[in-house]
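K.L.:
Here is a sequence with its predicted model. Questions after.
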Amino acid sequence: MPQITYVEHDGKQHTLDVSSGLTVMEGAVKNGVPGIDADCGGACACATCHVYVDAPWLEVLPPKSPIEEQMLECANNTASNSRLSCQIKVTVALDGLRVSLPESQ
């Protein structure tokens, strides 16, 4: 099972086993990681699951879809490595993925 590390804004880390097929957002919500609100439940309609992907992983992820790009425009404090965690499907290739959470959603 792939391990995903979620880093809270204050630096606290949560390294979790997340089943392939779930999204990075679902892994956080199912395990009570604070900082990912996921108000729309993963429908890519709210940007409350915004994360910063560690640089080495950006090339491993599929590119952002146009709707993800639009939703990120609604998020606070975005950066070039911003993604919506509901749009990142967990696979074995993502074992070791690290994402950081913004101060607020």
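P.N.:
It's in. Every value quoted in this text rests on a predicted model; they were computed, and no experiment measured them.
K.L.:
CA only for contacts and neighbour counts going forward, please
P.N.:
Will do.
K.L.:
so where do the strands sit in this protein?
P.N.:
3-7, 13-17, 50-53, 82-84, 97-100 (DSSP state E).
K.L.:
quick one: which of those strands is nearest residue 43?
P.N.:
strand 82-84 (10.4 Å; CA to CA).
K.L.:
Let's have the strands of the chain in TSV, adding distance to residue 32.
P.N.:
Converted to TSV, those look like this (distance: least, CA to CA, whole Å):
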stretch	distance to residue 32
strand 3-7	11
strand 13-17	10
strand 50-53	16
strand 82-84	17
strand 97-100	15
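K.L.:
Check it against this one:
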Amino acid sequence: MSDVRVYVEEAPGQRRELEAPTDMGLSLMELLKANEYPIQATCGGMALCATCHVEVLAGPALPEPSEDEWAMLDTLPVLHETSRLSCQIRLTPRVDGLVVRLAEVA
């Protein structure tokens, strides 16, 4: 079993390292919720609500968002070039070192 490291920028220059196994099929949203970040995820991770919006700051390239994810991102009042839904980011070895910031809830 291998672990993946994800970093959450909590304030400028302040990052918290989170670690999770890659063999459980977890999403970034589930990791954030398990670490008590204020992620609503009212749709349960189905890309239907956009309440798990994060901004990707650095790290490995992610696959392009699906049409469903784009549709939800497009509904946000504030959208960044690197906005993603954390429920759609799977914790696999390819995301090791990812740095994200929770988007502000409007």
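P.N.:
Great, that's in hand. Since this is a predicted model, take the numbers as computed values, not measurements.
K.L.:
one step back: could you point out which of the strands of structure 1 sits nearest residue 60 of structure 1?
P.N.:
Per CA to CA, nearest to residue 60 of structure 1 of the strands of structure 1: strand 97-100, 9.6 Å.
K.L.:
same for the closest one, what does it pack against?
P.N.:
Applying 3 or more CA pairs under 8 Å, 6 or more residues apart in numbering; DSSP states H and E, one finds that strand 97-100 of structure 1 makes contact with strand 3-7, strand 50-53.
K.L.:
quick one: which of these is nearest residue 98 of structure 1?
P.N.:
It is, among these and with distance given as CA to CA, strand 3-7, at 4.7 Å.
K.L.:
which residues in structure 2 does the closest one align to?
P.N.:
With TM-score structural alignment applied, strand 3-7 of structure 1 matches the range 5-9 in structure 2.
K.L.:
And that stretch, what's buried?
P.N.:
Buried residues in stretch 5-9 of structure 2, defined by neighbour count with 16 or more other CA atoms under 10 Å: 5-9.
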